Each structure stands twice: as C-alpha cells, then as structure tokens.
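Colleague: from the sequence below, what's the structure:
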Amino acid sequence: MFVTLTNRVSKRVKRMSWKTITLFIAAMGVFMAPGSALAANWSIHYPRPIDENDQRHDYPLTLLKLALSKTGVRYTLTPSERILLQGKSIRQLKENREINILWVMTDTQREKELLPIRIPIHKGLIGWRVFLINQSLEDRFEKVTDFQSLTKLTPLQGAEWPDTKILQSNGFNVLTVTDFPEAFSRLALRQGDFFPRAVSEVLDELNYSSLDPDIVLEKDLVIHYPTAMYYFVNRANPTMARLIETGLRRALEDGSFDNIFISHHREALLKVDIGNRKVFHIDNPLLPPGTPLDDKALWFDPEKHTPNVNDD
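Modeller: This is a model prediction of the structure:
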C-alpha cells in the first residue's frame, strides 16, 4: 500500500531500500484501524495504458473514483511512470512494485497470486464477445451455421490472456499475440479470422483513430462465457480491498453504480444488439469457485435486457 506518511522518517527507515519501505507500508495497512484508513491520504497507482487515448481505462477509473468517493477517503490516482502490459502489470502488483491496483479478467491463477475484489466492474459484459474482422473475410462468417463451423475459424488473442485458454478448451485454434496493436495489425493483414472483443470494450476500439479501415464489427454472432473483470490489489493489502469493496457496495445500493454502468455501455449495447445475434454459450474452465454468480445484482444479461436510448 502506498500511503503518504506525514511523520518524520527515522534515520533507520531512511537507510531502507525503496522495496523494503513499500513492503513495510503495505504491512502497516493490515493493522490500520478503520478510522485511520479514512484519515490517510491514499496514493493509488494503476498501469499506464499503451496509448494515452486508450478509452478502455475511462470506465474503470470513473467507477473507482465513485467507489472511493463513497468512503470519504482522501486519495490521489496516478498512472505508473511507464507503460505496463497486462502480464507485466500482474507481476508488478504481485511484487508490490510500481502499482497497487489493476483491473483485469479473473481466473484461478490470478486469484491465487492477487487479492480480488469480487464485484464484476462490467457486470459480466467482459464475457460477451463479438468479433472484429477484416471486412474482406465477412463471407466466412455468413457460412457459420453451428458452433463446430465457428471453431474452424482462427481467433486472435493475447498470449497471457485468460480468454486464450478458454477458447482453446472449447476447441478453437487460437493465434496468440503480444498486445492489442499486434492483434489489430494481424487482423488487417488477414492473419487470423477474427478478434473476439468484449461488448464493454469493442465500441471504444472501433473508434480508434489508428484503426485500419478494413477492420469492422461482424454483424451476426457472439460468444458468451461466464467471467468477470475485477479490481485486484496485492494480497498484503486487504485494507485497500475492503475500502474499495465498501465503496462499490454503497454505489450498488444507492444506484450510482448502475447509472455509470448504463451511461457508459448504453451505446455499445444498442450497436451490438445481442438480442438479434446468434449466441454461442461456452464453458469457462478457469472460472474461480468464489465467483458470485448467484448474486443477480452484480450481473447484466444483454440477452434479456438492452437499455433504451433514453435510459439513465
């Protein structure tokens, strides 16, 4: 935990390495009384995105600010000094270096290494996957009549993303990439048939100014698997986890969470229109046993409800 200390640092602490000081501060958070957590100035560091114009960070940051505002704490929210890809972000958070929070899709390994705040920030939309494709290959998707015919096409996914293993376990031959720019480049070059993207992400990505004009949204199909994107913190930092969870719970109770969720996702849900697509439901063998699937207030089912244009 990165907490600004107002006391004068002793000579002994001054001789500590930065890593030692960081771990010392994190350990302090475990023993802080609830009242002292409110008095602290929380310095929260998250992974800097690849591109400063990457709008996929907008919603998680907005929701995090809402959660913190519900607790009354003072805080600063700052990106890491350098760009951190997903795999690196996870390793840095595990080691309590550079960042003290991130938001990624959950799986069993990540929940062993990090401390999850088990409130799905996109209400499960991260598991509803539509396809970005090269428009010159559109006829291949028109020939998909069943799931078996879909698995004959090659999806693109990140080498360290849980989605890769999920798709592979369901029969797909996945072409892996190192990052998003490579996935888009390969799609533009027709190396791979489709890039499955979450409903919660796809619209922002389609609006990238650098996106190749040949990359379009496939119009008829969607894959769904149960999963969640959570905020994660270091396992030695339960105080921060409890603080953020408290704020999220309060936002759910007063409706402000859902207001932000609908406001941010309305346009994408209307554009994707899952109710008029063929949905393939597949298994997620990486889903941790602690996933709160039975808490209906935490999930949004776009097959059953799509927000109206004027929904608030």
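
Colleague: going by C-alpha atoms from here, please, whenever you check contacts or count neighbours.
Modeller: Will do.

Colleague: just the strands in the chain please.
Modeller: Secondary structure of the chain (DSSP state E): strands at 41-48, 74-83, 102-105, 115-117, 128-134, 156-158, 175-177, 194-198, 215-217, 221-224, 229-233, 278-281.

Colleague: which residues sit against the fourth one?
Modeller: So that's strand 115-117. Among residues not part of strand 115-117, those counted as contacts by Cα atoms under 8 Å, 6 or more residues apart in numbering are Y230, Y231, F232, V233, N234, R235, N237, P238, A241, I244, E245.

Colleague: need the contact list for the third one.
Modeller: Applying Cα under 8 Å, 6+ apart, one finds that F232 lies in contact with I101, L102, W103, V104, L114, L115, P116, I117, A241.

Colleague: correct me if wrong: the first one contacts Y46.
Modeller: Yes - because the distance of 5.4 Å satisfies Cα atoms under 8 Å, I101 is recorded as touching Y46.

Colleague: out of those two, which sits in the busier spot?
Modeller: Taking other Cα atoms under 10 Å, I101 and Y46 do not tie; I101 has more neighbours (24 against 21).

Colleague: if I look at the more buried one, how far off is N41?
Modeller: Distance, I101 to N41, using Cα to Cα, to the nearest Å: 16 Å.

Colleague: what's the closest non-adjacent residue to the residue minimising distance to the centre of the chain?
Modeller: The centroid of the chain falls nearest to V104 when counting by Cα atoms, centre = their mean (3.7 Å). Excluding its sequence neighbours, the residue lying closest to V104 (Cα to Cα, 6 or more residues apart in numbering) is M229, at 5.2 Å.

Colleague: tell me how far H264 lies from I274.
Modeller: Taken as Cα to Cα, the span from H264 to I274 is 17 Å.

Colleague: between these two, which one's more packed in?
Modeller: Taking other Cα under 10 Å, H264 and I274 do not tie; I274 has more neighbours (24 against 16).

Colleague: the helices in this protein, which residues?
Modeller: For the chain, the helices defined by DSSP state H cover 11-14, 18-31, 34-39, 58-69, 86-94, 108-113, 138-142, 147-150, 162-169, 180-188, 199-206, 238-254, 256-272.

Colleague: for those, give me TSV that also has distance to L132.
Modeller: Shown next, in TSV, are the helices of the chain (distance: least, Cα to Cα, whole Å):
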stretch	distance to L132
helix 11-14	52
helix 18-31	41
helix 34-39	44
helix 58-69	21
helix 86-94	21
helix 108-113	27
helix 138-142	10
helix 147-150	14
helix 162-169	15
helix 180-188	8
helix 199-206	8
helix 238-254	32
helix 256-272	12
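
Colleague: one more to put side by side:
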Amino acid sequence: MKNMRKGFDRLIGGVVILVLFAFGMVSTVSAETFRMAVPKGSEDNFAFQIGAIRLAIANAPGEHQLEVLSVERLTQTRGLTMLRSGEINVIFAGYNPDFSEEFLQVDFPITRGLQGYRLFVIRADTQASLMRVKSLEDLKGFCIGSGQGWLDTAILKDAGLCVTEAPQNNLISMLENDRFDMMHLAVHEALKRDRVQQLKRAGLRVEETLLLRYQYDFFTYVGKNDKIRHSLLEQGFQNAFFSGAFNEYFRSDPSIAAAMDYIRQSDRRVIDLDNPGIGPKNDQTAEQYWLTE
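Modeller: Below you'll find the model as predicted:
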C-alpha cells in the first residue's frame, strides 16, 4: 500500500508540473542580463533605440533585464571592441555587412527603415538650384557631405553621386564653410527641435523639395556564439511587432510620429537608391517589418 501511495504521489506531482508548464507558471528560460553601452551625455539621442531593445526584451520569453552603461567618449569602434571582449553583450549599429559576418544580427530594423529616408541640409543660397533636380542624374551635379565610416556614404558613392567624407561632428561646419553643397540626415533626425535650432544658428536649413530614400536601418547585434540572447531578441521583436506593441511604441515617439506625418503629407520628389549592402537574408527575413510609405 505504501508503494502504491508513493507511486500515486509521483503521478500527481507530474500532473501538477505539466499543468504549471501549460499555464506558463514554470519558466524553462533562464533569466538573462543584456548589457549595452551608449556615449555618456547622448542617452536622450538614443532613447528610441534603447527603448526598442527594452521592449523586445520585455516581449521575449522569460524574465530578463537590460543594463545601459554610459561611457565617456564612446565611439562605435570602441563599442564593438567592448562587445568582442564581453564587457557588453548587445549593441545596435547601422547595418554593415562586416558586422553581420562577425556577429549575430537580429533581423529587425529598429526604425522600420525610417533611417533610410533622408532629407538634405543646405545653405539658403542652394535652394534655387535644387528646385530643378528631378532625378538621380540631376542630383549628380551636386556634392554631398556624408559621415566617415557611414554605410550611407558607400550607398551614395555606389549610386555615382559626388560625396565628400568627413567625421560626423565636422559636417555642419564644413557645409557652413562651403566645402560641399549639402549634407543628409534621416527625416526624424532633421526635424528634431534641437537640430533645427542648431542648423539655424549655423545659417543652414532643411532643403524643401527632395527626399532621398534607400533601404537602411539600425540593427541589433550580439556575439557570434550568443545564440540564447540572439533568439530572445528575435522572438521579442517578433512578438512585439505582431501584438501591435512595437507599432504603438513606434508611433508614440514624438520625432518618429512627426517624421511619418511629414512624409505622408509631403509632395517632395523622391529619389530612390539601391543598397547593395543589404543582403538577401535581410530582404527575405525582415521584409515584413520595413515601412512601405
């Protein structure tokens, strides 16, 4: 009788565990800590990207946390070094084929491709000439300032455009001093109040008639062998997207919302460029996430 009782207890215990699993009360996913770094003092500039990653983690299976380190004079190069060494275990960066080879890329474009919708910043005396630009061929008559090391720079060059490369922090002063005809910024970056004020102080303005567009965005990367965090982030972004949580977050960001309204209401002439750097994996896997405006 005692053996039968033990057997019955084991059976009941097994049934209880199965029920708990069925109702999600026992987690099979270990709690992970995600660590990323941003330049100290730039936390507000990257608030949308940080929030998007935090949202993905919240929508991934299990209970996890994100730690954000503020690092003095952090560059992308240093951030990648920290990822390689294990000081951090997740990073976001503009798509780069080299990154997708060295690290595991989470195939979710963080701004849904809005990063590839670009406005030109110009001196006021350039506007009249740009009114006559109707095509890519017309645009080749102007020289564009673009960030050193930006994949955008390679996209513009591959399209046959005249490009002057310079460190990002030097672009505005170089444009102001007539080193090139224009520079480019993502729509949601160009329309930010502090950016508009910065341009105004430099005697610059957003060009009125053109929109440059190509497939480009920030992606999230983890170490090549960090398959657990990679899987959690992919599941988290996917869950957030299909539940509507990501689009709600996307539309609630003031600069993103302003950019989307601006694009919808604008009658700008759109010049589309190819981005040969976005490989087949991105086109097939993440196609559903990209904007179709």
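
Colleague: thinking again about what came up before, if I read this right, the residue nearest to the centre of the first structure contacts Y230, doesn't it?
Modeller: Yes - V104 of the first structure is within contact range of Y230, at 5.9 Å (criterion: Cα under 8 Å).

Colleague: from the contacts of strand 115-117 of the first structure, list the buried ones, please.
Modeller: Y230, Y231, F232, V233, N234, R235, N237, P238, A241, I244, E245 (16 or more other Cα atoms under 10 Å).

Colleague: out of these, which is nearest to P196 of the first structure?
Modeller: Y230 (19.6 Å; Cα to Cα).

Colleague: can you find the partner of the closest one in the second structure?
Modeller: Applying TM-score structural alignment, one finds that Y230 of the first structure aligns to F219 in the second structure.

Colleague: give me the number of residues near S209 of the first structure?
Modeller: A count of nearby residues for S209 of the first structure, using other Cα under 10 Å, gives 9.

Colleague: again with P213 of the first structure
Modeller: 11.

Colleague: state the distance from it to E52 of the first structure.
Modeller: 21 Å.

Colleague: again, but for L77 of the first structure
Modeller: 15 Å.

Colleague: and for T178 of the first structure?
Modeller: Counting by Cα to Cα - T178 of the first structure and E52 of the first structure are separated by 19 Å.

Colleague: ok, the two, which is more surrounded?
Modeller: For T178 of the first structure and E52, the more surrounded residue by other Cα under 10 Å is T178, and the numbers stand at 15 against 9.

Colleague: for the counterpart of that one in the second structure, give me its contacts.
Modeller: The alignment partner of T178 of the first structure in the second structure, by TM-score structural alignment, is P167. By Cα under 8 Å, 6+ apart, the residues touching P167 of the second structure are G147, Q148.

Colleague: got the contact list for the residue nearest to V104 of the first structure?
Modeller: W103, V104, M105, T106, P120, I121, H122, G124, I126.

Colleague: between those residues, which is nearest K65 of the first structure?
Modeller: Distance to K65 of the first structure, by Cα to Cα, is smallest for I121 among the contacts of M229 of the first structure, at 12.6 Å.

Colleague: grab the nearest non-local neighbour of whatever residue of the second structure lines up with that closest one.
Modeller: Aligned by TM-score structural alignment, I121 of the first structure pairs with I110 of the second structure. In space, and not counting its chain neighbours, I110 of the second structure is closest to F218: 5.6 Å by Cα to Cα, 6+ apart.

Colleague: got a list of what L248 of the first structure touches?
Modeller: L66, A67, K70, I119, F257.

Colleague: now the fourth one: how far from P238 of the first structure?
Modeller: Between I119 of the first structure and P238 of the first structure the distance, using Cα to Cα, works out to 15 Å.

Colleague: next: the second one.
Modeller: Between A67 of the first structure and P238 of the first structure the distance, using Cα to Cα, works out to 16 Å.

Colleague: okay but the match of Y230 of the first structure is in contact with F108, surely?
Modeller: Yes - using Cα under 8 Å, F219 of the second structure makes contact with F108 at a distance of 6.3 Å.

Colleague: neighbours of L38 of the first structure, how many?
Modeller: So L38 of the first structure, with other Cα under 10 Å, has 16 neighbours.

Colleague: ok, now which ones touch R249 of the first structure?
Modeller: R249 of the first structure neighbours (Cα under 8 Å, 6+ apart): none.

Colleague: residue in the second structure matching it?
Modeller: Using TM-score structural alignment, R249 of the first structure pairs with Q238 in the second structure.

Colleague: what of D220 of the first structure?
Modeller: Match for D220 of the first structure (TM-score structural alignment): T209.

Colleague: ok, the closest residue to its match other than its chain neighbours to S135 of the second structure distance?
Modeller: Distances taken as Cα to Cα, 6+ apart place R268 nearest to T209 of the second structure, at 4.8 Å, with adjacent residues excluded. From R268 of the second structure across to S135 of the second structure, the span is 12 Å (Cα to Cα).

Colleague: try E101 of the second structure
Modeller: For E101 of the second structure, the distance to S135 of the second structure - Cα to Cα - is 34 Å.

Colleague: more neighbours: these two, which one.
Modeller: When E101 of the second structure and S135 are compared for neighbours, S135 comes out ahead with 13 against 10, by other Cα under 10 Å.

Colleague: that one -> the first structure?
Modeller: Using TM-score structural alignment, S135 of the second structure pairs with D146 in the first structure.

Colleague: next one: D261 of the second structure
Modeller: So, by TM-score structural alignment, D261 of the second structure is matched to L270.

Colleague: please state the offset of stretch 49-67 of the second structure from the chain centre?
Modeller: 15 Å (Cα atoms, centre = their mean, to the nearest Å).

Colleague: buried ones in it, by neighbour count?
Modeller: Of the residues in stretch 49-67 of the second structure, 49-50, 52-62, 64, 66 count as buried by neighbour count, 16+ other Cα under 10 Å.
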